[in-house]
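S.K.: 3D, please:
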Amino acid sequence: MLNIHKRKPLLLTVMLAALVTLSPFAIDSYLAAMPMMATFFGVHGSVIELTITLYFLGFALGNFLGGPLSDSFGRKPIAVLGVAIYGISALLIPLCDHIELILILRFTQAFGGGFATVTSNVFIRDWFTGKEVARFVTIISMMMMLAPLFAPVIGAFLIEHQGWQGVFYFMFAFSVLLWISFFILIPESREKALITKKVSVKQLFEKYKIFFSDKQSVIMLFAISFSMAGLYIFLTGASFIYIEFFGVETASFPFLFGANVVLNILLSLVNTMLLKKKKPGFLLGIGMLLQLMAGVTLFIVVRQSAPSFEWVFACIVVFVGSLGLIFGNGTAAILNINPHVSGSANATIGITRFVLSFIIGSIMALFRTDNLIPIGTAMFCCTFIGNILYVWARKYV
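M.R.: Model (predicted):
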């Protein structure tokens, strides 16, 4: 079992991919149910959107604590504890009658998801180095994107037969299966000599201090975080864009959403093959430029008096799909710079992108309009800033 990364790489990849699908399932499977939830609780749609933005905040906090704790206590204990918190929260959500309790539990669920997910990439960093890190992170990111492909379909089915509550019962069942499988099949990857089982507040922040003292890491961190934030802006407003603004049927929503995932997976596959000859930094630059082109076009299209559905759809698909070249390569670049604090480094990636998403998503929820201009503008700004930061940092990658 200690050499699972060598003897059973497929099993390792599948299990770590399943771990990082917790959040895609927690978000994408019930996007189409958000209008139904607004009606059920008698609140404005912007209040239901807070269940998404609060998830970003809880996930960031889970990353913040989970990363350094995995350095001190090992990866596996943090992973299984996070899955348990996620599952219990999901089970309690359908039992609530007040939206305030839903918001609290969504935050808790996200905390558990962040606590668990932050260990995935550092399992890889413990077992692999160099381009192998980029390759495995990309493969797992690609497999993770299968969750958004199937989650809306599963969600639509459950919503039709069980209502919005059925989606959360599904999350609970998935977490139970994952907890059992992970506990039995995946060994600890952290070297025993490095597992101190001790951590103080000073030590906790010291690990982040080490990370943020490195200029290369910080620039790259914000470059990919802004690019990823654009994705979460879309996720927050996806049901509004397609169901409310363009009047698409709920049953068709999964297919429109799935197109983003398909392109992301295809570019992830291409990225995996190109990594044999090209450096992660070069491929990252291509992905950043592709996303910027989509962002600029979307910025223009949403300002038309009657935005074209086809153009909006195409721009969003390219914008989200480009992350198949961005996330894996950007993450690998950061982790390879900071192998000695890889847990904290990976946590910082999650924290930053989700905090940014929470801030931007909350602002958009407060200033929601009946058109697509805020969404298109915010997505463009995210990729524009990300590209500027990448140009600044490219000499390091």
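S.K.: all contacts plus neighbour counts: C-alpha atoms, from now on.
M.R.: Fine.
S.K.: so the residue lying farthest from the centre of the chain: helix, strand or coil?
M.R.: Distance to the chain centre peaks in the chain at residue 305, reaching 32.9 Å (criterion: CA atoms, centre = their mean). Of the three states, residue 305 takes coil according to DSSP: H, G, I helix; E, B strand; the rest coil.
S.K.: the structure of the following sequence is requested for comparison with the preceding one:
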Amino acid sequence: MPKPLSTPQLSLLLAAIISLTPFSIDAYLPALSQISRDLGTDLHHLELTVSSFFIGYAFGSLVGGPLSDHKGRRLVAGIGLLCFMVASLAITMCESFESLLLLRFLQAASGGVTTVVVPAIVRDRFPRQQAAQVMSTIAFIMMAAPLVAPIVGSAILATWGWRPIFLFLAVYGLALYLLTRAFMPESRPNGEPPSAFSLKKTLSVYRFVLSHRQARPFLLIIVCSNAIFFSYLTQAAYLLYEYMGVTELQFPMVFSGFVVCLMIANRCNAFLLRTHDSLQILRWGLMAALIVASALLVAALFTGPGSLWVMGFVLLLISSLGFVNSNSQVNFLHFFGENSGTAASAMRASQMLVGASAGALVSALYNGTPVPLACVMLFMAGCAFVSMRKAGIAVDCEGGVVSP
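M.R.: Next up, the predicted model:
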């Protein structure tokens, strides 16, 4: 029987699990140039492995959630971590671009199976208001990964080459597996025993989740806020290198500054949750995002390259997401008790699909100015705000869990 964890300890473990994704992406990016030379392929071609990772992650998320509803969170997380470790070890022996592409897909799918149980576990164990605080804490801890991962990847790359980066990821996966086996309790509602997996039942639950009238506005808020962040990531290199003229040495410091501001916003959100309802904070965050996105478009239209106004508004907009993400996710999952794993899968897959589409749209509209980015961000902020306005009284603070 796993040893019981306090809420801070459980938050730390869940944050370490969900950090698999940023570590798998950001520790690998510094090595792309060396991998392209080693495998004899061009860098642009090799960037397909990043796309395959996102596709694999979305696929794994869709599979992992329903499995965890039927077989248990702890079991599915353990299997996902073992598969992640095996895929990472296999990548260290890659000799071709094709094998790397396939193994990155499998590594990401394993990571998706594992990490999708995190919001489901939070939903299982905590009431709505406390769940929002826990999710905010997890997000705060997890955001250290994009700061640390490139440094770790670059250090390993400079010392031993690119293959040991994936050996490091395999060791990280093994450590998480051992911690999960030792400390993660099963959290499925009422301690229900594992049940048989049914594709028909799973598709029925997905249909129920996506068509739920009261939960749907929160799902739209989640995907729109994620699309804002993906749009920023897509244009980060342009904004910093070309628009602001920062150097390669300055880039990681400025980029990290945005992450730090988002971390601070998450901590402020956790503090506000002690005295304010998560729905109220969510409304504040969405209103701030809409106002700042509008100001960003005005600044993009009427200022020139290197405008601190544009960068300042982008920074404020990204920071406002710290008051939106955790609160919208918790309120969405609140409607789904025994099906919270499947709901988390739908949420993660939708985030990836819409986020990637928004990033691709910004790239397609690129005209050498930040105007297309500002337009897409304002559109997404507007959709999220309208969705919140239409949500009405969507959550009963005393409960109100429903199932098909």
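S.K.: list the buried residues of stretch 89-106 of the first structure.
M.R.: Buried residues in stretch 89-106 of the first structure, counted by 16 or more other CA atoms under 10 Å: 89, 90, 91, 92, 93, 94, 99, 102, 103, 104, 105, 106.
S.K.: which one of these is nearest to residue 17 of the first structure?
M.R.: Checking the buried residues of stretch 89-106 of the first structure against residue 17 of the first structure by CA to CA gives residue 90 as the nearest, at 19.8 Å.
S.K.: and that closest one? What does it align with in the second structure?
M.R.: For residue 90 of the first structure, the aligned residue in the second structure is residue 88 (criterion: TM-score structural alignment).
S.K.: correct me if wrong: its match contacts residue 171.
M.R.: No - judged on CA atoms under 8 Å, residue 88 of the second structure makes no contact with residue 171 at a distance of 9.0 Å.
S.K.: what are the buried residues along stretch 325-339 of the first structure?
M.R.: For stretch 325-339 of the first structure, by 16+ other CA under 10 Å, it's 325-338.
S.K.: closest one of those to residue 31 of the first structure?
M.R.: Among those, and counting by CA to CA, the member closest to residue 31 of the first structure is residue 327, at 22.7 Å.
S.K.: now the closest residue to that closest one other than its chain neighbours: which helix or strand?
M.R.: Spatial nearest neighbour of residue 327 of the first structure, chain neighbours left out: residue 224 (6.7 Å); criterion: CA to CA, 6 or more residues apart in numbering. Residue 224 of the first structure is part of helix 215-239, with elements assigned from DSSP states H and E.
S.K.: what's the mean deviation for that helix versus the second structure?
M.R.: Superposing on the second structure places helix 215-239 of the first structure at an average distance of 1.8 Å from its equivalents, by mean CA distance after the TM-score superposition for the first structure.
S.K.: how far away from the center of its chain is that helix?
M.R.: 10 Å (CA atoms, centre = their mean, to the nearest Å).
S.K.: okay, buried residues for it please.
M.R.: 216-239.
S.K.: again with stretch 49-61 of the second structure
M.R.: Result for stretch 49-61 of the second structure [16+ other CA under 10 Å]: buried residues 49, 50, 52, 53, 54, 55, 56, 57, 58, 59, 60, 61.
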